[in-house]
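Enquirer: pasted the sequence and its predicted model underneath.
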Amino acid sequence: MHVDDAIRERRSIRAFKSDPVPRALLEDLLEIASRAPSGTNVQPWHVHVVMDAARDRLVDRVMAHREAHRAGGAPDASSEYPRATKRKEPYVRRMRTLGKEMYGLLGIPKGDQEASWRQWGRNYEFFSAPVGLIFTIDKDLEYNSWLDIGIMLQTVMLAAKARGLDTCAQGAWNNFWTITKDELNIPDTEYIVCGMSLGYAKEDEPVNTLISEREPLSNFVTFHDG
């Protein structure tokens, strides 16, 4: 697959088949993704791959903790590291446009809190994907290393697409991080950056037809040529 085709065809998949992904294919994918660039070759990423029984244990524990949090009996529903609490335009518009399109495809009307809660919970089931990836980074690394791990994430997603696999990057795994760290033995010296679902898309699911809009070049590119 040409790299341009992988970029165009990659999209966030929110419904996966249960078909297993061979360990050898995962190793090949992550090995090529390790060629992602990083400043001074720091390579700040660490990837926790969960599959089979390990995946199920993580999902069960986080989902149980999530329900306990909802009932008021468990803490840490928010990110371990600081995140923006308010957004301004044009970012709010873009976010709301995506949400409206996605929930429309899911058949969840605005204001249906129970259905929205269940759909949010699908994040912690990796949208039924057979493989989950949890990306972590050392807490003492500088902001540039967070850019590097973003490049690594994109490289994983494009390499997966080139191999016939699909993905969904998931910021939701910033939440309930105490349970994830405990289950995967992630040291307290690392942040959980995000998660990623990986597997084969259910092509007949309406939510998987969503292709998020992109701004025209005139909205984000400034040429300095005079």
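Expert: On my side now, so go ahead.

Enquirer: switch to C-alpha atoms for all contacts and neighbour counts from now on
Expert: Will do.

Enquirer: chain center to the helix or strand encompassing His48, what's the gap?
Expert: Assessed by DSSP states H and E, His48 sits inside strand 45-51. Distance of strand 45-51 from the chain centroid (C-alpha atoms, centre = their mean, to the nearest Å) equals 12 Å.

Enquirer: which other helices and strands does that strand contact?
Expert: Strand 45-51 sits against strand 131-138, with contacts defined as 3 or more C-alpha pairs under 8 Å, 6 or more residues apart in numbering; DSSP states H and E.

Enquirer: repeat the analysis, applying 10 Å as the threshold.
Expert: Judged by 3 or more C-alpha pairs under 10 Å, 6 or more residues apart in numbering; DSSP states H and E, the packing partners of strand 45-51 are helix 23-33, helix 52-70, strand 131-138, helix 143-162, helix 177-184, strand 190-199.

Enquirer: could you identify the helix or strand that succeeds the second one?
Expert: Read that as helix 52-70. helix 91-106.

Enquirer: another structure for you, compare them:
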Amino acid sequence: MTLSVSEAVARRHSCRAFLPDPVPEETVRELLSRALQAPSGGNLQPWRIIAVAGEEKDALTPLAQSALFKNPEGEDDEYPVYPKKLGEPFRTRRFRVGEDLYGAIGIPREDKAGRYAQLAENFRFFGAPVGLFFVTRREFGHGQWAHLGMLMQTIALLAEEAGLATCMQEAWGKVRETLHGHFGLDEAEVIYCGMALGHEDKSAPINNWRSERASLEDVAEFRGF
């Protein structure tokens, strides 16, 4: 039975443990082809996608590890994932989601090694057989970056319909410079982030955890109704 849009939205979550089962190239091609109907202001379609699997995907793990060994804080980045100073309620939300995630898998705050090991799983795509990287151009502004996010969400929802899971991975932004060279991008291009794609390991405790969301009253107001 086909999944409704509402069901796909409700089911989508950041999967952080995948089964090793492969996803055929044909499936990935079909998924991405359908996702290209995502909204795009001015029809700029300000994106490129690099899909990796097999040895191409596996080669990225030691590459990222080497880069982060040299600079654990990540490479110099003109596009930080978060502002340096987060105000409220955003700072509290970010802190809480981290504490809740590690709590769900039994890693206490004092276990720094355990937390770093879990963070490092990003650079294994959490065991997913497919990795996607999203590329845009440096001259583009906030509007085009927003359109890229619309594409990513479309891919994630179509993946749910196809019985697959995803995790959007801004962590790859820590090694943008390394990835830029590895993929041979031109100077005007920039990688935004990655995405893990595959079959969810439903037995993994981390996949049974869900982040807390703000209520509608916290984020919306209604006028003129």
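Expert: Happy to help now that I have it. Please read all numbers here as calculations on a predicted model, not as lab measurements.

Enquirer: may I have the TM-score of the superposed chains?
Expert: Here the TM-score for the pair of chains, by TM-score structural alignment, normalised by the length of the second structure, is 0.94; 222 aligned residues with a C-alpha RMSD of 1.5 Å.

Enquirer: residue range for the strand holding His48 of the first structure in the second structure?
Expert: Strand 45-51 of the first structure corresponds to residues 47-53 in the second structure, going by TM-score structural alignment.

Enquirer: start and end of stretch 161-169 of the first structure, how far apart?
Expert: End-to-end distance for stretch 161-169 of the first structure, by C-alpha to C-alpha, to the nearest Å: 13 Å.

Enquirer: give the full set of residues in contact with Asp60 of the first structure.
Expert: Shown in contact with Asp60 of the first structure (C-alpha atoms under 10 Å, 6 or more residues apart in numbering): Arg66, Tyr124, Glu125.

Enquirer: now do the contacts for the second one.
Expert: Okay, so that is Tyr124 of the first structure. By C-alpha under 10 Å, 6+ apart, the contact list for Tyr124 of the first structure reads 58-63, 66, 132, 170, 172-173, 175-176, 195, 197.

Enquirer: buried subset of those, written for ChimeraX?
Expert: Selection of the buried residues among the contacts of Tyr124 of the first structure in ChimeraX, burial being defined by 16 or more other C-alpha atoms under 10 Å:
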select :58,59,62,63,66,132,170,172,173,175,176,195,197
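
Enquirer: please identify which of the contacts of Tyr124 of the first structure is nearest to Leu30 of the first structure.
Expert: Using C-alpha to C-alpha, Gly132 comes nearest to Leu30 of the first structure of the contacts of Tyr124 of the first structure, at 12.9 Å.

Enquirer: wait, the closest one touches Thr167, no?
Expert: Yes: between Gly132 of the first structure and Thr167 there is a contact under C-alpha atoms under 10 Å: 9.5 Å.

Enquirer: need the overlap of contacts for these two.
Expert: Phe126, Met196, Ser197, Leu198, Gly199.

Enquirer: reformat those as TSV; add distance to Ala162 of the first structure.
Expert: Shown next, in TSV, are those (distance: C-alpha to C-alpha, whole Å):
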residue	distance to Ala162 of the first structure
Phe126	21
Met196	17
Ser197	16
Leu198	13
Gly199	13
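
Enquirer: follow-up on the earlier one: contacts for the match of strand 45-51 of the first structure, please.
Expert: 22-25, 28-29, 32, 36, 40, 57-60, 128-137, 144-145, 147-149, 151, 183, 189-192, 194-197.

Enquirer: off-centre distance for stretch 74-87 of the second structure?
Expert: With C-alpha atoms, centre = their mean, you get 16 Å for stretch 74-87 of the second structure.

Enquirer: could you do stretch 18-33 of the first structure as well?
Expert: Here the centre of stretch 18-33 of the first structure is set off from its chain's centre by 17 Å, with C-alpha atoms, centre = their mean.
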